[in-house]
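**Q** Predicted coordinates and the sequence they were generated for:
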Amino acid sequence: MEFFAVLIAWGAVQFWGSGAIVQSDDWFVALRRSLRKINGAVPRLLLTLSPLLLVALVLFLLGPILFGLPAFIISVVILLYSLGRGDFHIQLRLYLNSWQRGDLEGARRHGEYFDPELRTGAENALQLHQAVRKGVFYHGFERWFAVVFWFFLAGPVFALAYRLLFLIARHEDSEQRERDMAFQGLYYFEYLPARLLGFAFALIGHFDRCFPVWRQLSVAELPSDDYLDQLGATCLPGVSAEEAQDDSAFLQRASDELQAAQQMLSRSLLCWVGVMALIELF
């Protein structure tokens, strides 16, 4: 059933561009505000994650009803909610349009979707490109693959847990202690799915060159964004130092690299969807 839920969610995202129709976080903001008076980061974090218990109870109670159809529908809604925010493809296209025109300030503004730290600016075009490339790899991972991995492996409660930790880690009202704990939780949630997605990078890219790097990086204690960017950059043609000195050549090659990264993400995701289909069959 999980695989059919993934297919429905994938079709919905293709139609809407995102899961935005069910991705209102107003309830989460209200919950966070109601917990401000509670002392201690650990109790606040645990209470913020309390909706997981409610979801688990509802799914358990609805499981036997109407052959599990109500529970299945709720699972699809939870999966859609747990997917990443915003339209990844449109945001990348807006960035590339500005980049290809040589409008680096416009590209920086659009690039904030992939790396919010770009609000403080990048020293040069190369740093801007590298920051956005890193953000493209990570957002392609967290918005879909990490969520679907946990949904398929352990069910909707784990997919929702991943998204709530992600929101807590990046919520402006979160205290530093809460952010640190949420990021630590994300590290463990992302460790295995990031390595599996990286393996698909190695298969789809130049295997002889990428597989040794995958094997080396996969045992390193790297955050998922650094891990995916270092491995992904190895599997792409890349931009040479000489090209970075030539504005026109650099703009074109950097644009080609990001489009190649998008294509590699799409092929890697389809690769693992195929694996899920085989697991479901056998």
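**A** Perfect, I can see it now.
**Q** Please make it C-alpha for all contacts and neighbour counts, starting now.
**A** Noted.
**Q** so what's residue 22 closest to, chain neighbours aside?
**A** Counting by Cα to Cα, 6 or more residues apart in numbering, residue 81 is the residue found nearest to residue 22 once chain neighbours are left out, at 5.6 Å.
**Q** count of neighbours near that neighbour?
**A** The burial metric for residue 81, expressed as a neighbour count using other Cα atoms under 10 Å, is 22.
**Q** how close does it sit to residue 170?
**A** Separation of residue 81 from residue 170 (Cα to Cα, to the nearest Å) stands at 17 Å.
**Q** go on, residue 127?
**A** The gap separating residue 127 from residue 170 is 23 Å, by Cα to Cα.
**Q** likewise residue 179?
**A** Distance of residue 179 to residue 170, given as Cα to Cα: 7 Å.
**Q** Compare those two and say which is more crowded by neighbours.
**A** With neighbours defined as other Cα under 10 Å, residue 179 and residue 170 compare such that residue 179 has more, 22 against 13.
**Q** Is it correct that that one is in contact with residue 166?
**A** No - the pair residue 179 / residue 166 is not scored as a contact, 9.3 Å apart, by Cα atoms under 8 Å.
**Q** Next, the contact list for the residue most central in space within the chain, please.
**A** Among the residues of the chain, the smallest C-alpha distance to the mean C-alpha position (Cα atoms, centre = their mean) belongs to residue 142, namely 1.4 Å. Counting by Cα atoms under 8 Å, 6 or more residues apart in numbering, residue 142 makes contact with 83, 84.
**Q** and it, how far is that from residue 98?
**A** Here the criterion is Cα to Cα. By it, residue 142 lies 25 Å from residue 98.
**Q** again with residue 27
**A** When residue 27 is compared with residue 98 (using Cα to Cα), they lie 35 Å apart.
**Q** just residue 150 next, same as before
**A** Taking Cα to Cα, one finds residue 150 at 36 Å from residue 98.
**Q** what's the answer for residue 32, then?
**A** 36 Å.
**Q** Presented hereafter is structure B, for comparison with structure A:
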Amino acid sequence: MAASLIAVLAALAIGHLAPSLAAGLRQFGWFRDWLRWLNAQFPEGSLWRGRVGIALALAVPLLAAGLLQVALDRPLLGFVGLLCDIAVLAWCWGPRDLDRDVAAIIDAPDAHARREAAARLWPVGEPVRMDGPSLVEAVFRSALRRWFAVLFWFLLLGPFGALLYRLSALAVDEAVADLPPDTASGARAWLAVLEWPVAQLVTLALALVGNFDSVVGAWREPGALGLHTRVLGHAARASVRCDIAEEVADYAESGLTPTTAIAEVFGEMPELRDAMALAWRILVLWLAAIALFVIAGWVR
């Protein structure tokens, strides 16, 4: 776990201190070519064109990753394995920088540029919504897919887990994959399985760093624990709304109007700024928890 924490911090540093290097590293064109090759090889009625076809797409690259992970775990007292951990995690993180995408929305000079920037937070083909609550949900969905899910599966299974999640997410990305209908349906179901525990843990962390009552309220909604639930998005909306209301109420006591209070505290697009701040707080909380496990000696 100590090595995993070092790898996470190093991958984060690479993304922020060398963004061009990170962007150049995070290329998955080979996976798109692999999916196209499978499409060309298997006819209608084959296993590839069924709901479990995604397993064929993942099996070969993940087998190679697993063998490499085992082979590099021991040499030089694990140092080679640590370098592998850093490289694979930095590769699977993102692939776009969430901070830069959110900043591009806030700093956009006009409504058209703002909508174009916001489109980077939505999956390809999904309509872009510019209202505050929708942007909050988009930030947290992006944080889940770019940060937390990769981190969770990396901590659980090492580089194999990080690559497992990233390739599974790419398989449902219409910009990367053009899968047969049944294969795409199976890929979406598989991705939902991978994301479910992560969404619950992020929601729990949101309750700790945000508004506890609003998050618990979202968890109590019917079907909140279902596989395809949007509990994280609902909890994020409620938490951001409560946080802004509390900040505005504090400033209003000094005589400021609500509109002026929002401008004083958050500037433009307050929901977006607060959502990004909450996402960072959750990430710091996760890293602190990992560090405490290492210090306490509960895990190796």
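**A** That came in fine, so what should we check first? Just so it is clear, the structure is predicted and the values come from calculations on it, not from any experiment.
**Q** Can you calculate the TM-score here?
**A** Here the TM-score for the pair of chains, by TM-score structural alignment, normalised by the length of structure 1, is 0.84; 266 aligned residues with a Cα RMSD of 2.7 Å.
**Q** So the aligned partner of the residue nearest to residue 22 of structure 1 in structure 2 versus residue 228 of structure 2, what's the distance?
**A** Residue mapping for residue 81 of structure 1 onto structure 2 gives residue 91, with TM-score structural alignment as the criterion. The spacing between residue 91 of structure 2 and residue 228 of structure 2, counted by Cα to Cα, is 27 Å.
**Q** Over to residue 277 of structure 2?
**A** Taken as Cα to Cα, the spacing of residue 277 of structure 2 relative to residue 228 of structure 2 amounts to 26 Å.
**Q** same question, residue 279 of structure 2
**A** Computed with Cα to Cα, the distance linking residue 279 of structure 2 and residue 228 of structure 2 is 21 Å.
**Q** For the two, indicate the residue with more neighbours.
**A** Taking residue 279 of structure 2 and residue 228 together and counting by other Cα under 10 Å, residue 279 has the greater number of neighbours (24 against 14).
**Q** quick revisit: quick one: what's aligned to the residue nearest to the centre of structure 1 in structure 2?
**A** Residue 142 of structure 1 maps onto residue 145 of structure 2 when the alignment is built from TM-score structural alignment.
**Q** how near is its match to residue 237 of structure 2?
**A** In this view, residue 145 of structure 2 and residue 237 of structure 2 are 18 Å apart by Cα to Cα.
**Q** Give me the buried stretch members for the helix or strand harbouring residue 249 of structure 2, please.
**A** Taking DSSP states H and E as the criterion, the element that holds residue 249 of structure 2 is helix 231-252. Buried residues in helix 231-252 of structure 2, counting neighbours by 16 or more other Cα atoms under 10 Å, are found at 231-244, 248-249, 251-252.
**Q** before we move on, what about stretch 152-167 of structure 1?
**A** Under the neighbour-count criterion of 16+ other Cα under 10 Å, stretch 152-167 of structure 1 has 152, 155-167 buried.
**Q** Does residue 67 of structure 2 belong to a helix, a strand or coil?
**A** Reducing the assignment to helix, strand or coil with DSSP: H, G, I helix; E, B strand; the rest coil, the entry for residue 67 of structure 2 is helix.
**Q** what's the counterpart of it in structure 1?
**A** Using TM-score structural alignment to pair residues, one finds that residue 67 of structure 2 aligns to residue 57 in structure 1.
**Q** go on, residue 178 of structure 2?
**A** Under the alignment (TM-score structural alignment), residue 178 of structure 2 pairs with residue 173 of structure 1.
**Q** Tally up the residues packed near the nearest residue to that match once chain neighbours are set aside, please.
**A** In space, and not counting its chain neighbours, residue 173 of structure 1 is closest to residue 32: 7.7 Å by Cα to Cα, 6+ apart. Residues near residue 32 of structure 1, counting by other Cα under 10 Å, number 19.
**Q** Where in structure 2 does the helix or strand where residue 32 of structure 1 lies fall?
**A** Here residue 32 of structure 1, judged by DSSP H and E, is contained in helix 26-34. Equivalent residues of helix 26-34 of structure 1 are located at 29-37 in structure 2, counting by TM-score structural alignment.
**Q** Would you map the strands across the stretch 51-200 of structure 1?
**A** In chain order, the stretch 51-200 of structure 1 shows no strands, with DSSP state E, counting those that start in this stretch as the criterion.
**Q** All the helices of it, in order from the start?
**A** Secondary structure of the stretch 51-200 of structure 1 by DSSP state H, counting those that start in this stretch: the helices cover 51-62, 69-82, 88-100, 104-111, 125-140, 146-154, 156-170, 176-204.
**Q** mean distance, the first one to its aligned residues in structure 2?
**A** Here helix 51-62 of structure 1, set against structure 2 after superposition, deviates by a mean of 1.2 Å using mean Cα distance after the TM-score superposition for structure 1.
**Q** Any idea how far that helix is from the middle of the chain?
**A** The gap between where helix 51-62 of structure 1 is centred and where its chain is centred comes out at 25 Å by Cα atoms, centre = their mean, to the nearest Å.
**Q** Please report how far residue 130 of structure 1 lies from residue 112 of structure 1.
**A** Residue 130 of structure 1 sits at a distance of 13 Å from residue 112 of structure 1 (criterion: Cα to Cα).
**Q** and those two? which has more neighbours close in?
**A** Taking residue 130 of structure 1 and residue 112 together and counting by other Cα under 10 Å, residue 112 has the greater number of neighbours (19 against 16).
**Q** Show me what that one lines up with in structure 2.
**A** Residue 112 of structure 1 maps onto residue 119 in structure 2 when the alignment is built from TM-score structural alignment.
**Q** isn't its match right up against residue 128?
**A** Yes - with contact defined as Cα under 8 Å, residue 119 of structure 2 counts as touching residue 128 (5.8 Å).
**Q** count of neighbours near residue 46 of structure 1?
**A** When neighbours are defined as other Cα under 10 Å, residue 46 of structure 1 has 10 of them.
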